[in-house]
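[1] quick one: sequence plus predicted model below, questions after.
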Amino acid sequence: MSPSPRISTIIDVAVRAEVSTATVSRVLSGRRAKDDDIARRVRRAAHDLDYHANYAASTLRRDSTDLWEVTMADPTDGFCSAFLSHAITTAADHGKRVLATILDESYGGSAEGPEAVDHREDPTHTGEVDGRILLPRSHPLPPSWASTSRHAAVRSIVVSPWSPSTTLSSVCIDHTSTMDLAITHLAAHGLRKTAFLGAAPNEAHEDSMRDASYLIAFESAASAVRQTTGPQWMLLGPRTTARGYDVTSRLMGTSADRPDSLICIDALVASGARLALDALHDHSTMVVAIDDHPAATQIDPRIIVLRPNFEDMARAAASLLTPTSADPPAERTPGPIHQEVPMTFISQLVQAS
């Protein structure tokens, strides 16, 4: 007796159509309204393989898909790519997989590229995922991301370097605690005269809120440990290496009353400051860079670098996505929950000290 022919599965259709199984499911169920090349490839593959969706089984599986979606506005952004890497590891610890989607914040269409493992025209689509993490490029959260996600049946949260979203639960960097870490570290090394090379707040710039919060945090932290500073040592300007060099040259080269440490708003400014100190043969002034870009690990090893604690941020995101027996349904949650995570030191000098 000849063996029974093998029955095609949704995985077979996905492989032939070169899309994800989630896309196959949405196309064949009619939940993906777009009639494009992707939809045509899926329907053609299903026809060729004589595949028919088992909607009864899909209904039984709908309570849990073991899938978290991470939607990024810009996959080339250092913060987004680093967080995604840690999110994949953390999701695996919770028995989940990650579906990465790329979407333009204007909703003019999904971006395409090798990182796009799915094609979705709306990041708040309530498809087959257990939770959704939004990584926007701009602050505040685009209204369409926030308003739709808030009412979606799937838990949606925001992860970003900026202040918490007011409408969705979020995980962000704790600017105050991060600055406290920097000031405390300098004080522990006997450094009591600190200048801050910050960025000038600019309403047109996406980092404006963060820049302003760091300036406020610096004043507060310096006062708490009786650090010597003043308006003349709180210098705001562009985020460039040239600016760090010029400001440090003037600050350290012309005054007898000089700071013994510098806190810089990012790695570029800190690199310029370190070059200026080298030109002045100053090897004792300590430079700290507060930077949310992973490339900061590649700068001068003498610079103390604080970067986002992506591991803890991914864990915090997982805790917001993981319901407990005491949790009400997502749509009845009384309000957003905001978790702030301080940055962490990555410099070898700090680890050795």
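    Right, received. Where do you want to start?

[2] CA atoms for contacts and neighbours, from now on please.
    Fine.

[3] any idea how far Ala217 is from the most far-flung residue of the chain relative to its centre?
    Most distant residue from the mean C-alpha position of the chain: Met1, 58.2 Å away (Cα atoms, centre = their mean). According to Cα to Cα, to the nearest Å, Met1 stands 78 Å off from Ala217.

[4] what does Met252 give?
    Met252 is 24 Å from Ala217, by Cα to Cα.

[5] now do Leu186
    For Leu186, the distance to Ala217 (Cα to Cα) stands at 15 Å.

[6] of these two, which one has the most company?
    Of the pair Leu186 and Ala217, Leu186 is the one with more neighbours under other Cα atoms under 10 Å, namely 22 against 18.

[7] so the more buried one, which of the three states?
    helix (DSSP: H, G, I helix; E, B strand; the rest coil).

[8] got it, and Val98?
    strand.

[9] which residues does it contact?
    Leu67, Trp68, Glu69, Val70, Ala87, Ile88, Ala91 (Cα atoms under 8 Å, 6 or more residues apart in numbering).

[10] 6 Å instead?
    Taking Cα atoms under 6 Å, 6 or more residues apart in numbering, we find Val98 in contact with Leu67, Trp68, Glu69, Ile88.

[11] mind checking how far it is from Thr229?
    Distance, Val98 to Thr229, by Cα to Cα: 46 Å.

[12] repeat for Arg26
    For Arg26 relative to Thr229 (Cα to Cα), the value is 59 Å.

[13] do Val287 as well
    15 Å.

[14] how about Glu331?
    To Thr229, Glu331 is 48 Å away according to Cα to Cα.

[15] out of these two, which sits in the busier spot?
    Between Glu331 and Thr229, counting by other Cα under 10 Å, Thr229 is the more crowded of the two (18 against 14).

[16] try it against this one:
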Amino acid sequence: MGRSADSQPSIANVAALAGVSTATVSRVLSGHRRKNDDISRRVHAAAEKLNYSANFAASALRSDRSRTLGLVLCGATGSVAGSILDLLSRRLTGQHRYLMVASVDGNQALEAAMRSMAARRTEGVIVVPSLDEDPSGMPVDLPAELPVVQVGGKPLSYHTSWVGMDQAASMRLIIAHLAEQNAHAVAYLSRELNTSAATELFSTFSTLTNTLGITPEPDWVQFGPCSMRRGHDNVMAMLADGSSHPDAIICGDDSLALGALMACRELGIQVPDQLKVATFVDSPACLISSPTLTAVRPPLEDIVREALRLVDAKGPSILPSHVALPPQLQCRESTWSPRIGSSDMTSPGTFTY
């Protein structure tokens, strides 16, 4: 006897149509069976034909796994945080897993979000700190078995795994590229030194410029918030007074670099021939600016892949990991000009430290 028109298909119906057991159907549709073979294809085809949708939320209540991960985004959500959210969501969807997202401001809200996700039996929590503020620490009352992975920033605690981009390598890439392009006097528009990442970048900048003999004038190193207005005003002040000028500027983010380009246009300074501009935080704006901006690109796909691996590998006997991944430098028009006295005419491209 066939099913009535208004009856709901069951897992047994899917199993019968696919010619497998109900246990196999459950493993395939829940993502526990990862093989993409004939059995999996038959199960998915049968489920689609019968319009069958498994209730994974109810299944989670009957098991000890929620198949849900938590993601906490701290501070303003920029292009990096948005990319991490997109990549993580896509990967979990492909594994028939779910993502619980919280966007918070401040350390108290961060701790509250982590406690809330633990109470909802998430299988792990991934924390993306703000670029402008280091987290103060991890709540002490979280379950010991809950894996927590932090993406960048100052580590929450010694008990938390960390994955991110090697900040010092980012600065080394930019300075090495500028030196290869005959930069002899480099300025730096930095973020405020209120995070470990900003401090590490500035420390690396100071060490390398001293080592290479391209130490900047004192007023060529500026600290403050990241905005186009600040980038514009700082560069106007550096270039408009008629004294010695830098021939390259490193900017803490893309908004500062865009402001720097605006100042150069107003002053009639040619980029990159008279002044080279490079930035951290690669973004779509770097591709549509005129000229296009040389920028550091974080290895976001590798970061998300490694964060998921650390969440899934976490167990009572697994020690926290610290994984610093190498960045890439996207060399574009704002720094790329043939070197004086050189035949090197290589086109702009991607370089990995």
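    Now that the structure is in, tell me what you want to look at. It should be emphasised that the depicted structure is a prediction, and the values quoted were computed from it without experimental measurement.

[17] what are the ranges of the strands in structure 2?
    68-74, 98-104, 125-128, 148-151, 161-165, 186-190, 221-223, 248-251, 276-279, 294-297, 322-325, 328-330, 350-352 (DSSP state E).

[18] same list (those strands) but as JSON lines, adding distance to Ala60 of structure 2.
    Converted to JSON lines, the strands of structure 2 look like this (distance: least, Cα to Cα, whole Å):
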{"stretch": "strand 68-74", "distance to Ala60 of structure 2": "9"}
{"stretch": "strand 98-104", "distance to Ala60 of structure 2": "11"}
{"stretch": "strand 125-128", "distance to Ala60 of structure 2": "17"}
{"stretch": "strand 148-151", "distance to Ala60 of structure 2": "20"}
{"stretch": "strand 161-165", "distance to Ala60 of structure 2": "26"}
{"stretch": "strand 186-190", "distance to Ala60 of structure 2": "47"}
{"stretch": "strand 221-223", "distance to Ala60 of structure 2": "49"}
{"stretch": "strand 248-251", "distance to Ala60 of structure 2": "47"}
{"stretch": "strand 276-279", "distance to Ala60 of structure 2": "45"}
{"stretch": "strand 294-297", "distance to Ala60 of structure 2": "38"}
{"stretch": "strand 322-325", "distance to Ala60 of structure 2": "31"}
{"stretch": "strand 328-330", "distance to Ala60 of structure 2": "40"}
{"stretch": "strand 350-352", "distance to Ala60 of structure 2": "42"}
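
[19] pick the most deeply packed of the ones you listed.
    With neighbours defined as mean count of other Cα atoms under 10 Å, the strands of structure 2 peak in mean count at strand 276-279, which reaches a mean of 29.

[20] in structure 1, what range does it match?
    Mapped onto structure 1 using TM-score structural alignment, strand 276-279 of structure 2 spans residues 286-289.

[21] average offset of that stretch relative to structure 2?
    After superposition onto structure 2, stretch 286-289 of structure 1 sits on average 0.8 Å from its aligned residues (mean Cα distance after the TM-score superposition for structure 1).

[22] all the helices of structure 1, in order from the start?
    Assigned by DSSP state H, structure 1 shows helices spanning 10-17, 21-29, 37-48, 55-61, 78-93, 143-150, 175-188, 208-224, 241-253, 267-279, 310-321, 348-352.

[23] between the ones you listed, which one is nearest to Arg302 of structure 1?
    helix 348-352 (7.0 Å; Cα to Cα).

[24] to which residue of structure 2 is Ile304 of structure 1 aligned?
    Using TM-score structural alignment, Ile304 of structure 1 pairs with Thr294 in structure 2.

[25] can I assume its match is in contact with Cys331?
    Yes - contact criterion Cα atoms under 6 Å: Thr294 of structure 2 and Cys331 qualify, at 4.7 Å.

[26] gap between the residue lying closest to Gln330 of structure 2 once chain neighbours are set aside and Leu201 of structure 2?
    Spatial nearest neighbour of Gln330 of structure 2, excluding adjacent residues (Cα to Cα, 6 or more residues apart in numbering): Thr350 at 4.7 Å. Distance of Thr350 of structure 2 to Leu201 of structure 2, computed by Cα to Cα: 21 Å.

[27] same question, Leu256 of structure 2
    16 Å.

[28] swap in Leu258 of structure 2?
    With Cα to Cα as the criterion, Leu258 of structure 2 and Leu201 of structure 2 are 20 Å apart.

[29] these two: who's more crowded?
    Just comparing Leu258 of structure 2 and Leu201: by other Cα under 10 Å the higher neighbour count belongs to Leu258, 26 against 21.

[30] so what's that one up against?
    Neighbouring residues of Leu258 of structure 2 by Cα under 6 Å, 6+ apart: there are none.

[31] perfect, I'm done here.
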